[in-house]
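[1] A predicted structure for the sequence below; I have some questions about it.
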Amino acid sequence: MHYPEDVKRAAAAATERLGPLPAGAVGLVAGTGLGGIAGKLEHCRDMATGDIPGFPAATAPGHAGRLVYGTMGTACPPGDPQGSIEETMPAAGAGPDGSSRPVALLSGRLHLYEGHSPRDVAFGVRLLAALGVRQLILTNAAGALDPHFTAGGLMRVTDHLNLTGRNPLVGPNDDALGPRFPDMSRAYSPRLGAVADACALSLGLRLERGVYAGVLGPSLETPAETRMLRLLGADAVGMSTVTEVIAARHLGMEVLAVSCLTNVNLPDCMAETTLEAVLATAKRAEGDLARLLAAVIPAV
């Protein structure tokens, strides 16, 4: 893959098919079992990512492989007791009535465990950036490691551990995309995190906060691995997101990530789980996630 030419060609094809992405659009990537969020968008037009030149094919179950343009959201109401919510909710980029925001949604993502290279996995994020997206929201299905978390809950990612052994920036750096050594001290935007926290509070949703461990997969963790991850400081574990975040920060994008906690990994009493169970729990949590995103997106 030859960056940035391939990314530019993909963006041109998407623009030809779907029209120009409105200014101020938020990028959204839907994780395993969470593609139904596309149904919450209004004024949609979409295309298969397989019709975008250079876009690798997604093979993971629960990933539709579509690029969707639409609008979403009603901003969460300002006015919390400390008066802090208004400060995190600029009106810039909202819809003409202040209640919605244009969205470019990737329904389905690529994973390293499918055999894709890190650059392939990052292609969707780089496409969104080429289309004009500057704020990126990533969602994923993850196993909870903190015993205080519950299956079906939501966690805002505050930081991550890249345990995949891969990085999309390995190799010659393309200065047109970003610097050779991008700073990752604030990989997840404190500003967007504050917006998400404020909106969750307004909606009465419990939004945990924690560190996400990104692993290669596709096998699930053993009890010893689960114990190790917890000792390293991880609060949840999954097989996506970190590659995309690294690519997004390389591009200078603001990032927010939210995990749907599909099960709780307790190393001393590990319960077996299956993909079917993960998808079912993600589906149950999808409603709360959609409510949160509908409030967050017009506020960012």
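    Sure thing, it's come through.

[2] rest of the way, CA atoms for contacts and neighbours
    Will do.

[3] Helices along the stretch 101-250 of the chain, start to end?
    Ranges of helices in the stretch 101-250 of the chain, per DSSP state H, counting those that start in this stretch, are 118-121, 123-130, 190-203, 223-231, 242-250.

[4] Buried ones in the lengthiest helix in the chain, by neighbour count?
    Identified as the longest helix of the chain according to DSSP state H is helix 275-296. Buried residues in helix 275-296, counted by 16 or more other CA atoms under 10 Å: 278-279, 281-286, 288-296.

[5] swap in stretch 5-18?
    Across stretch 5-18, burial judged by 16+ other CA under 10 Å covers 6-12, 14, 18.

[6] how about the helices of the stretch 101-250 of the chain, which one is nearest Pro102?
    Nearest of the helices of the stretch 101-250 of the chain to Pro102, taken as CA to CA: helix 123-130 at 12.8 Å.

[7] another one to put next to it:
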Amino acid sequence: MDQLLAKIDEAAAYIRSKIAAVPQVGLILGSGLGVMADEVQDPIVIPYGDIPHFPVSTVEGHSGELVVGRLENKTVLVMKGRFHYYEGYTMKEVVFPVYVMKRLGIDALLVTNAAGGMKRGFAAGDLMLITDHINYTGSNPLIGANIPELGPRFPDMSSAYDKEFRALAASKAEELGIKLQQGVYVSISGPTYCTPAELKMLASWGADAVGMSTAPEVIAANYCGVRTVGLTCITDMAIGEELEPLTHEQVVRVAAEARPRFIALVKATVNGMNV
């Protein structure tokens, strides 16, 4: 585990050598939402492949760049594309960037994703504020020996998505006239989409949206003391009784259509963060 800490510090040192300011807020952008990084002013772009020990994105809609600059009134560190368990990475590799962000100085993390809507009343193109999550990936990024320098052995998850940040995002959506659903996000391993029977089971557990990311990163963020807020773009409806065929291209297309509202809400939320 000392080796993991050394890798985190090496990656952080490389990024630090490329930037002048200390990042305050981290952003992880999901499928089709990477265009948000284009809003960053005075950007410094660092390809993932240049960062020591960083994984590389392999999924369409995840370009694989770290962008550091100003967004609203904050110095932000933006992941333009994330890593997924289904790509073959270990959970520790999936969340490695979160630890690097923490080492660089971020106090807050805004995670985004594209997901299937499981709640009647949702519609493709809706934005959803994540109130909580269910980790159904079959693993956990904290399995293994604990690293006290990063966090406690048994981290609390009673408020995994920061209550103050959730209230902030909801109020900003109201100010902007953006319809914002709220619900529980369930993370599955992927890469297959769910069967109707699986969706019925997950809905019975209280899940409102289903996707293949986010929970591991939020677990890692809470572990190392980073306050987190999550926004989902509902790209399709995933109701077991009414399930229709789905492709990744469809997911990316609907996410693109929601971009103007997504960008406006993310910028307003970042602006209002007290960090």
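    All right, it came through fine. In this text the structure is predicted, and so the values were computed from the model without any measurement.

[8] Next, the TM-score between them, please.
    Once superposed, the chains reach a TM-score of 0.97 (TM-score structural alignment, normalised by the length of structure 2), with 272 aligned residues with a CA RMSD of 1.0 Å.

[9] related to what we said a few turns ago, any residues touching the longest helix of structure 1, and which ones?
    32-34, 36-37, 40, 62, 72-76, 141, 151-154, 195-196, 199-200, 203, 205, 260-263 (CA atoms under 8 Å, 6 or more residues apart in numbering).

[10] who's in contact with the most centrally placed residue in structure 2?
    When CA atoms, centre = their mean is applied to structure 2, the residue found nearest the centroid is Val111 (2.9 Å). Shown in contact with Val111 of structure 2 (CA under 8 Å, 6+ apart): 27-30, 214, 228-231.

[11] mind running it again at 7 Å?
    Residues in contact with Val111 of structure 2, defined by CA atoms under 7 Å, 6 or more residues apart in numbering, are 27-29, 214, 229-231.

[12] Now intersect these with the strands, please.
    The strands, defined by DSSP state E, take in 27-29, 229-231 from these.

[13] Between all of these, which two are separated the most?
    Leu29 and Val229, at 12.5 Å, using CA to CA across these.

[14] on that earlier part again, what's the match for the residue nearest to the centre of structure 2 in structure 1?
    When structure 1 is aligned by TM-score structural alignment, Val111 of structure 2 is paired with Leu138.

[15] any idea what Leu261 of structure 1 aligns with in structure 2?
    Leu261 of structure 1 maps onto Ile234 in structure 2, with residues paired by TM-score structural alignment.

[16] Ok, Met184 of structure 1 next?
    Taking TM-score structural alignment, the alignment pairs Met184 of structure 1 with Met157 from structure 2.

[17] Next one: the residue nearest to its match when sequence neighbours are not counted from Leu77 of structure 2, what distance?
    Leaving aside its chain neighbours, Met157 of structure 2 sits nearest to Asn222 (7.1 Å; criterion: CA to CA, 6 or more residues apart in numbering). Computed as CA to CA, to the nearest Å, the Asn222 of structure 2 to Leu77 of structure 2 distance reads 18 Å.

[18] more neighbours, the two?
    Taking other CA atoms under 10 Å, Asn222 of structure 2 and Leu77 do not tie; Leu77 has more neighbours (28 against 20).

[19] wouldn't the more buried one be in contact with Pro23 here?
    Yes. The criterion here is CA atoms under 7 Å, and Leu77 of structure 2 meets it with Pro23 at 6.0 Å.
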